[in-house]
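Q: any chance you can model this:
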Amino acid sequence: MTAPHVPSELRTPRLLLRAPRPEDAAALHGAVRASLPELQKWMVWAQEPDDLHATAENLRSAAARYAAREELRLLVWNAAGTELLGSSGFHALDWRVPKGEIGYWISSAHTGLGYAQEVAGTLTEFGLKTLGLRRIEIRCDSANERSARIPRNLEYSLDATFRNDAVAANDPARLRDTLIFSMVR
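A: Just a heads-up that it's a prediction; the model follows:
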């Protein structure tokens, strides 16, 4: 299967999910910096966060991958598009199957409001109905209970627990288990 046309934005009643742009760098950099204590527990990339210039380059690369349908990263904004709330999207896309993995994070100032679940639910429906994905995965550290609650609430199946699958994001001396949830059609 070839990659279908993908719009550059999706909307929910509360959110705007938009393809990344280099001019989003200041907003993304600020949200990451403000959320580092929480992000560093779970995200390897947050251990050495990008400076503003590198954030702009990262967004430029993400925009190119989005245009090529290699990765569909989306920045999560409030409905008016004036405040960045986090990031999500489809990673590990394989259009031959077709399948992808949803990843997400919400800035610390906006956690606990259901945004991550709203985003994951919207992307799940979009992935299955519009993109024609046959399998969507959500993976997380087994100790990240808040993240694991999202696929459970969306009625994903827990396919596997990979024991000692990776090193902990914030402690390379400690192994972690990875939960793999899926939604298939």
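
Q: going forward, measure contacts between C-alpha atoms and count neighbours the same way
A: OK.

Q: contacts for whichever helix in the chain runs longest?
A: Identified as the longest helix of the chain according to DSSP state H is helix 25-42. For helix 25-42, contacts defined as Cα atoms under 8 Å, 6 or more residues apart in numbering pick out 46-47, 49-53, 55-56, 59, 83-86, 105, 107-109, 141, 144, 168-170.

Q: one more, so I can put them side by side:
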Amino acid sequence: MTLAIPDLPAVLETDRLIIRSPQPGDGPDLFDAVVDALADLRQFPASLPWAMEMPSVDESESFCVAGSESFQARKDFPFLFIDKTSRIVVGAGGLHRPRWTVPAFELGFWGRSSFVGRGLFSEAADALVNFAFASFDAKRVEAICDDLNVRSIRVCERIGMQLEGVLRQERRAPDGSLRNTRIYSKCE
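A: Predicted structure coming up:
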């Protein structure tokens, strides 16, 4: 089966956010966002292993370049979340691991600690889910989060995703403890 992947909009906009794929040159802004979020992200080492190490500006830039290339090649769909008023990168996320035969995607998202609690990440996650359904005719978008990540759980529930189940003792954290994983989905 050959799948025709449509031309995609360069930018998604919500009431408060500009959501776009990372571009070369975005590394320093992404780095600042990651540094702001690291303390919160490190609470979930089993599901966010990339956050256990402090990135460099160069590594953040490499991520942006690779993300832009993956987006253009339609292999992965990373996005930056940019506050419309301040133009600050407040977080990132994406539609990952496309399964074109369904089509289905895994939703991911995270944000600066200093911007948590304002509804921005629910707004971004909802926009990405709607983008998947509208642009790719997705039939399923799923989110996988640590059972203790209350903020991510609330985002999933706020945007209408349903809890499909809890995978008990599914991941091992760096300290050796076993962690549970929740699977949420929204289907068309």
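
Q: list the buried residues of the longest helix of structure 1.
A: 25-29, 31-33, 35-36, 39-42 (16 or more other Cα atoms under 10 Å).

Q: one step back: which ones among the contacts of helix 25-42 of structure 1 map onto helices?
A: L52, H53, T55, A56, L59.

Q: and those residues, which are buried?
A: Applying 16+ other Cα under 10 Å to those flags T55, A56, L59 as buried.

Q: could you dump those residues to TSV with distance to L74 of structure 1?
A: Supplementary listing: those in TSV, determined by distance: Cα to Cα, whole Å:
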residue	distance to L74 of structure 1
T55	15
A56	15
L59	10
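
Q: out of those, who's nearest D159 of structure 1?
A: L59 (32.1 Å; Cα to Cα).

Q: tell me the residue in structure 2 aligned with the closest one.
A: Using TM-score structural alignment, the partner of L59 of structure 1 in structure 2 is C64.

Q: same thing with L113 of structure 1?
A: By TM-score structural alignment, L113 of structure 1 lines up with R118.

Q: check which helix or strand its match maps to.
A: Using DSSP states H and E, R118 of structure 2 maps to neither a helix nor a strand.

Q: next one: it from V155 of structure 2, what distance?
A: Look at R118 of structure 2 and V155 of structure 2: by Cα to Cα, to the nearest Å, they are 11 Å apart.

Q: among these two, which residue is more densely surrounded?
A: V155 (20 against 9; other Cα atoms under 10 Å).

Q: and the more buried one, helix, strand or coil?
A: helix (DSSP: H, G, I helix; E, B strand; the rest coil).

Q: likewise G108 of structure 2?
A: strand.
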